[in-house]
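Peer 1: Have a look at this fold, sequence not included:
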């Protein structure tokens, strides 16, 4: 990669997004590191990426904003283009859990709206902005197989948890968003894929570690381990590397076999 391809990874100041950013940095990509509130964490991710980068031409810029807010989404894209002059791939990873877990009988519209705005509306319309840029710049991707659009959903896209219904609905909607963009963009040479992580070791799950440790030991995941940010990073790296050339709108499960039906 003489001129590194540029990837915007939302929510890359921590968790799965940081794992993706670090893996891409180690593979020679330039990365726009996005954060919502914690700029210091984003700076730490950027520094880690610089240490991993194998070529001096790579760049790592920090862009901030709430993907659930239209003006912030536009600024995220504008600042990415200002920093790099180009964009080759968007990884829609940013997401939040409901700040109060409640049975759907008692859950509030306020928290529902918060989760949907960040987890579904945000990536849907940030993708629209990226796609508009790509359609105005056809054939200019630095990736050998063209521009890439990746949605990071969750096992919650098809696994019901009644104490966080808004999260499940947001991820199910995101899965359909991936299919919609895949259908629209396939003929344009823009590949769209969905990554569906399972039980992942991040700060989002740290509060329920003991619960899931037991479930894992009891075999809820056939591979009997937590997933890691690196697992997701490797999948993104494979997509950007063109290793799924005849795939369109597919779901790639990163869940150790959780999705398999078993007797």
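Peer 2: Yep, it's here. Not measured: the values here are computed from a predicted model. Numbers count the residues shown, from 1 in each chain.

Peer 1: all contacts plus neighbour counts: C-alpha atoms, from now on.
Peer 2: Noted.

Peer 1: where exactly do the helices run in the protein?
Peer 2: In the chain, the helices defined using DSSP state H lie at 15-26, 39-52, 70-84, 109-116, 122-136, 165-185, 209-217, 229-240.

Peer 1: putting a second one here so we can go through both:
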């Protein structure tokens, strides 16, 4: 169910106001870091997660840093509520300048690709690819219909485990993220002439809740030189990258991928 405080403004851009960003999966580690970075960059925020309670503490924290924040509960896979959700996002502040596709799920059980089940595969594709494709579509359509006083941005978070690295026990997760990565090129090509720039951010080994169960394995990989930087990535580093893109600091580069992976994609010899 979509629940939001709305301030109906006739769908017109509130000119001269602070820019507004929507962050999906806001209750998670990367989502929280991204929200903080955007607030520090001067954005007001709409945060969404499956329930409104999860981002509540984050909302209070961000508002102490002079950001105005709305929280909207929405399950991204709910097709029936997508348009209503999108309307609520735009009505929150009368504008939307940046969509951050950050929400995602991992596999139900790590293991051999020969053992991947339909439930885990369908879940990864539904959340990581399908839901984000159609949310991007809904938001882009609304952006095109709404007046703008600046270029807008769509930033999508994927993973380093797409091209240069293969997650041997994360097949369905990596496959869904690879499809998402490819979709960004299509959005970039279509939306550039609409004043909307699209970017991909690929994190490497990040210290988040998603990597807690594999911390020992990844510690060993880092120690062996698998990551040239020689350390874990911090969520705040992804947050700063997203904020830079949201502010338009990488102009004339739509469709580009920004690797926040400590060089993990390199094959060093």
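Peer 2: Done, it's in. Computed from a predicted structure; not experimentally measured.

Peer 1: Now the TM-score, please.
Peer 2: TM-score of the superposed chains, computed with TM-score structural alignment, normalised by the length of the first structure, equals 0.92; 254 aligned residues with a CA RMSD of 1.5 Å.

Peer 1: out of the helices of the first structure, nearest to residue 146 of the first structure?
Peer 2: Smallest distance to residue 146 of the first structure across the helices of the first structure (CA to CA): 8.8 Å, for helix 229-240.

Peer 1: Over in the second structure, find the residue span that closest one aligns onto.
Peer 2: Using TM-score structural alignment, the residues of the second structure aligned to helix 229-240 of the first structure are 235-246.

Peer 1: re earlier: return the most buried member of the helices of the first structure.
Peer 2: helix 15-26 (a mean of 26; mean count of other CA atoms under 10 Å).

Peer 1: Name the residues that touch that one?
Peer 2: The contact list for helix 15-26 of the first structure (CA atoms under 8 Å, 6 or more residues apart in numbering) reads 9-12, 30-31, 33, 45, 48-50, 52-54, 58, 93-94, 202-204, 228-230, 232-234, 236-237.

Peer 1: mean per-residue distance, that helix to the second structure?
Peer 2: Compared with the second structure after the fit, helix 15-26 of the first structure shows a mean deviation of 0.8 Å (mean CA distance after the TM-score superposition for the first structure).

Peer 1: against the second structure, where does that helix fall?
Peer 2: Taking TM-score structural alignment, helix 15-26 of the first structure hits residues 29-40 over in the second structure.

Peer 1: do the same with stretch 107-118 of the first structure
Peer 2: With TM-score structural alignment as the criterion, stretch 107-118 of the first structure aligns to 116-127.

Peer 1: can you list the residues that contact the matching stretch?
Peer 2: With CA under 8 Å, 6+ apart, stretch 116-127 of the second structure has contacts from 76-77, 103-109, 171-173, 176.

Peer 1: between the residues you listed, which is closest to residue 185 of the second structure?
Peer 2: The closest of the contacts of stretch 116-127 of the second structure, once distances to residue 185 of the second structure are taken by CA to CA, is residue 176, at 15.3 Å.

Peer 1: Could you check how far the aligned partner of the closest one in the first structure is from residue 153 of the first structure?
Peer 2: Counting by TM-score structural alignment, residue 176 of the second structure corresponds to residue 170 in the first structure. Separation of residue 170 of the first structure from residue 153 of the first structure (CA to CA, to the nearest Å): 9 Å.

Peer 1: next one: residue 136 of the first structure
Peer 2: Counting by CA to CA - residue 136 of the first structure and residue 153 of the first structure are separated by 28 Å.

Peer 1: Equivalent analysis for residue 201 of the first structure, please.
Peer 2: Remark: distance between residue 201 of the first structure and residue 153 of the first structure (CA to CA) = 15 Å.

Peer 1: Quick check on those two: which one has the bigger neighbour count.
Peer 2: Set residue 201 of the first structure next to residue 153 and count neighbours by other CA atoms under 10 Å: residue 153 wins out with 28 against 17.

Peer 1: picking that back up, for the match of stretch 107-118 of the first structure, measure first residue to last.
Peer 2: Across stretch 116-127 of the second structure, first to last residue, CA to CA, it's 17 Å.

Peer 1: again with stretch 209-229 of the first structure
Peer 2: 16 Å.

Peer 1: Quick check, central residue of the first structure?
Peer 2: residue 93 (2.0 Å; CA atoms, centre = their mean).

Peer 1: Aligned to it, what sits in the second structure?
Peer 2: In the second structure, residue 93 of the first structure lines up with residue 102, judged by TM-score structural alignment.

Peer 1: tell me the contacts of its match?
Peer 2: Contacts of residue 102 of the second structure by CA under 8 Å, 6+ apart are 23-26, 30-31, 156-158.

Peer 1: All set, thanks.
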